[in-house]
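S.K.: Build me a model from this:
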Amino acid sequence: MSFQIPRGTQDILPGEVEKWQFVENTARELCNRYQYKEIRTPIFEHTELFARGVGESTDIVQKEMYTFQDRKGRSMTLRPEGTASTVRSFVEKKLYANSSQPTKLYYIGPMFRYERPQTGRFRQFVQFGIEALGSNDPAIDAEVISLAMSLYQTLGLKSLKLVINSLGDADSRTAHRTALISHFEPRIGEFCSDCQKRLEQNPLRILDCKKDRDHELMKTAPSILEYLNDGSKSYFNKVQQYLSANGIPYEVDPGLVRGLDYYNHTAFEIMSNAEGFGAITTLCGGGRYNGLAQEIGGPETPGIGFALSIERLLAALDAENVTLPISSDIDCYIVTMGDQAKDRAVSLLYEMRNAGLKAEKDYEDKKMKAQFKSADRHQAKFVAVLGDDELEKNVIAVKNMETGVQEDIAIDQLISYLKAYSKRMLL
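M.R.: Predicted coordinates for the structure are as follows:
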């Protein structure tokens, strides 16, 4: 019986996985500069956490979650996103009690959604996200957006578009909600069944509908910006001021919304304008929320964050023909001739690796010429040739593969010889 990978998943093989490692390491280094600390949460949680944290009216909760019962009949769900788990941990571990706030966290890990697989979208995907919890300062909003933009730019993306909007505070959203209901209600029968349910439940989510996005009422729907009170306008102006001060270009898009009630003030998306990237251009989405911690049993805590798919990031890099500076070379390849030399190479290889060198040898009993070809495939900087005669003299022939220069050195000097060369290359 043969097995195939489940639909909507992928194997990431050597040669490709190095790109993932480079992107993830870049994200971690950037978070370190911004003082965001990594958090690792379970891959599955109680289903109710996502129903509350993601929203019972969302497509994710209603249609896309991988949910199962454990042996005691409890409903569990593979996490579809990272924010709910991060905030749950923030509340459960009482991180809000730390004297230094905001609490700045990031995560990288697999998420799961049962949706139609397409380019850059999988049922198991890797999400990188950050959450800043405990501050109402608009400077944190600008910081979060800046970090996301910096990641894409550091990796070499240029065809980027940042769009921002304000959802206002609770009073602003209530006024806008009333206006949306009045706008859509007379003709709601012309909309899909999902939108009809959303009218009273969450009218803002009508604006996110893909089926009815071309309906004429969508184009004339009241903008949230028309209902911002003075405090909300001032907050949004500050965010824009800080982005401009950081030299980050942006566009204000009144149609950019977040449907859940606890979202407020800043919302943003980063898109790719690269030719051939595809119809779905969004790379990253984020926004401010002030009621999520309270929704899952904690104190009311302001927060803001974003999440992005590593798969879509890599697809954007491909669309812009960005080559990541990934090195697959090794420091030294040991070529052996004779049984005693082969035996000595085993321990010599171990010593080299323990000293921090990337080293390899032949394990297939190849001829000398084939071993040199293998060294080329490994992009070895040096080839160390060891035969039984050299072993008897306690020397090893070391060839610099860039210059072609070869010299004999004492075997116990090989490691220091290679490290001295590496040190010179760094200067």
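
S.K.: going forward, measure contacts and count neighbours with C-alpha atoms only.
M.R.: Noted.

S.K.: Walking through the stretch 151-300 of the chain, point out its strands one by one.
M.R.: 160-166, 251-252, 263-272, 282-289 (DSSP state E, counting those that start in this stretch).

S.K.: Redo those as a markdown table? Include distance to residue 69 and mean neighbour count.
M.R.: Shown next, in a markdown table, are those (distance: least, CA to CA, whole Å; neighbours: other CA atoms under 10 Å):
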| stretch | distance to residue 69 | mean neighbour count |
| --- | --- | --- |
| strand 160-166 | 39 | 22 |
| strand 251-252 | 44 | 13 |
| strand 263-272 | 30 | 24 |
| strand 282-289 | 30 | 24 |
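
S.K.: Throw those strands into a markdown table and include distance to residue 175, thanks.
M.R.: Output for the strands of the stretch 151-300 of the chain, formatted as a markdown table (distance: least, CA to CA, whole Å):
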| stretch | distance to residue 175 |
| --- | --- |
| strand 160-166 | 14 |
| strand 251-252 | 20 |
| strand 263-272 | 13 |
| strand 282-289 | 18 |
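
S.K.: And this one, please, so the two structures can be compared:
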Amino acid sequence: MAQPQAARLFNDLYFNRLEASPAPHGATWTLFPLLPAELRLHIWLMCLRQHRLINLYLSAPDEGPTAYPGPDDLSHSRYYKDVNHRGKVISGRGYTLRMAGHRDYGAPALSPLLRVNSEARRAALGFYHIQLPFPVRATEKTLYLNAAYDVVHLCPRGAEGTRAAALLADFLHDVVAFDQKDQGVAHLALHKDFFPSPSGIHLTPSDLHPTAANSFTHILTDTLRSVLCIVLFRPNERGRAEVSRPAGWRFTQTFPLAPLASRATNAVHWLASDPRVSVAFDLGYLSLAADPGVLWRSWEGLEKAFGVAQTPAAAGGGGFKFYICPTADWVSEIGSRDGEGATEEEKGLRTLLAAYLRDENEDWRRQRRWQSAGVQFQSMSLDTSSVADAATFWRMQEVPSTAVGMWLFAPEAFNRCLDPGRCNFNVSAAKPGLLLFDV
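M.R.: Below you'll find the predicted structure:
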């Protein structure tokens, strides 16, 4: 069977890979050790200074769903008693932590420089000021993070509602305890399961150990700089939309495709504004699987419960930002079409993505044949009459618009609801940011 052609992605255009040939596997430069030590350190740091999304699963402990948190002193007394090597109180691990995609976790999953040589390892250990130990198969491993560069993406497992939120507080406390700079997580991405529908997060100081409550208040006030709430499009396919859509169905080519959650880390670039030419044509109708207003009000309620009042950056505050991050879960679509589907290790991300985009295009062509049923379609390739000028149209045809990433919207962008009772929005007045993944 012929292999699908490589996908044309905006990611490649942005990272200058459309024409560049990859370096040979295992390529070395034998003169590197002869460089001055200061220059070698600068090169190591250049490799380390990149934004990453770290995918973690946060699971409830084994002792049962009611053991912690709890209102009585007995359940609290088991936690927040021990100290680590820095003399900092730790939570006592009312949770377990697992990295995505790594059954046998090793340091190279987070940074290959930890295993290159002693000089590179020293540079990496100095850069990753957060070094959180966690058990893996009866051994202890370490989570290496840099607060300024890393976005920690947490998915709860075996817990929901107040219990999941309490585990989040424990985890964030421990990160600060093992941080050489006492900073903790600055950029946090939360799976939608932290926001149970329809009421959202419910957590108060009385649900936590007193030390945990004080620590969580400090983290909400002084540590967190951004929270990214990831939501999915409804439906996931870019070539589908609700039949009630006023403009009919059209291929929303700029809807970002989610990165693989099975990867432990994903290198990302955080763009303040999505630079793709055709973005504006797809923002007039977004159907989401969750109500952004509920998510934002839920977080505001959490801050209020802990006495936190965020001051907007425009008013001289610390600049905390809450983002709604829509993305399309194409990986689950691959699995639903091919049974269990192939893993990334078996086929490779780019091969999987190329196959998905090919199937997506064929599915769109089949849908267009349904016009006889009276459903209005818009072309996958826009007409020149629908854009400002012919130059813009031809640029849209030549430049790849498909991107692996997620949009970054302020909650206020979703004030214009097109369908009360459903999560359909016109956000054309907004200029979303883009979290673009290096795939």
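
S.K.: After superposition, what's the TM-score here?
M.R.: TM-score of the superposed chains, computed with TM-score structural alignment, normalised by the length of structure 1, equals 0.25; 189 aligned residues with a CA RMSD of 7.4 Å.

S.K.: picking that back up, of all the strands of the stretch 151-300 of structure 1, which one comes closest to residue 84 of structure 1?
M.R.: strand 282-289 (11.6 Å; CA to CA).

S.K.: Let me know the secondary structure of the nearest residue to residue 144 of structure 1 once chain neighbours are set aside.
M.R.: Nearest non-adjacent residue to residue 144 of structure 1, counting by CA to CA, 6 or more residues apart in numbering: residue 305, 6.5 Å away. For residue 305 of structure 1, the assignment made with DSSP: H, G, I helix; E, B strand; the rest coil gives strand.

S.K.: tell me, how many neighbours does residue 305 of structure 1 end up with?
M.R.: 26 (other CA atoms under 10 Å).

S.K.: now swap in residue 341 of structure 1 and tell me
M.R.: Residue 341 of structure 1: 19 neighbours (other CA under 10 Å).

S.K.: Please apply the same query to the one 5 residues further on.
M.R.: Look at residue 346 of structure 1: counted by other CA under 10 Å, it has 13 neighbours.

S.K.: Only the buried residues of the host helix or strand of it, if you could.
M.R.: Per DSSP states H and E, residue 346 of structure 1 falls inside helix 339-354. Neighbour counts using 16 or more other CA atoms under 10 Å place 341-342, 345, 348-349, 352 of helix 339-354 of structure 1 among the buried residues.

S.K.: That helix - contacts with which helices or strands?
M.R.: When contacts are defined as 3 or more CA pairs under 8 Å, 6 or more residues apart in numbering; DSSP states H and E, helix 339-354 of structure 1 sits against strand 330-337, strand 359-361, strand 380-387, helix 388-393.

S.K.: and after the last one, which helix or strand comes next?
M.R.: Past helix 388-393 of structure 1, heading to the C-terminal end, the next element that is a helix or strand (DSSP H and E) is strand 395-400.

S.K.: residues in contact with whatever helix or strand comes next after that following strand?
M.R.: Remark: after strand 395-400 of structure 1, the chain's next helix or strand is strand 406-410, criterion DSSP H and E. With CA atoms under 8 Å, 6 or more residues apart in numbering as the test, strand 406-410 of structure 1 has contacts from 394-400.

S.K.: Please identify, among those residues, the one with the most neighbours.
M.R.: residue 398 (25 neighbours).

S.K.: Quick one: the helices in the stretch 51-200 of structure 1, in order.
M.R.: 59, 83-92, 138-154, 170-184, 193-201 (DSSP state H, counting those that start in this stretch).

S.K.: Can you tell me which of those helices is nearest to residue 218 of structure 1?
M.R.: The nearest among the helices of the stretch 51-200 of structure 1, by CA to CA, is helix 170-184 at 8.8 Å.

S.K.: The closest one packs against which elements?
M.R.: Counting by 3+ CA pairs under 8 Å, 6+ apart, helix 170-184 of structure 1 packs on helix 193-201.
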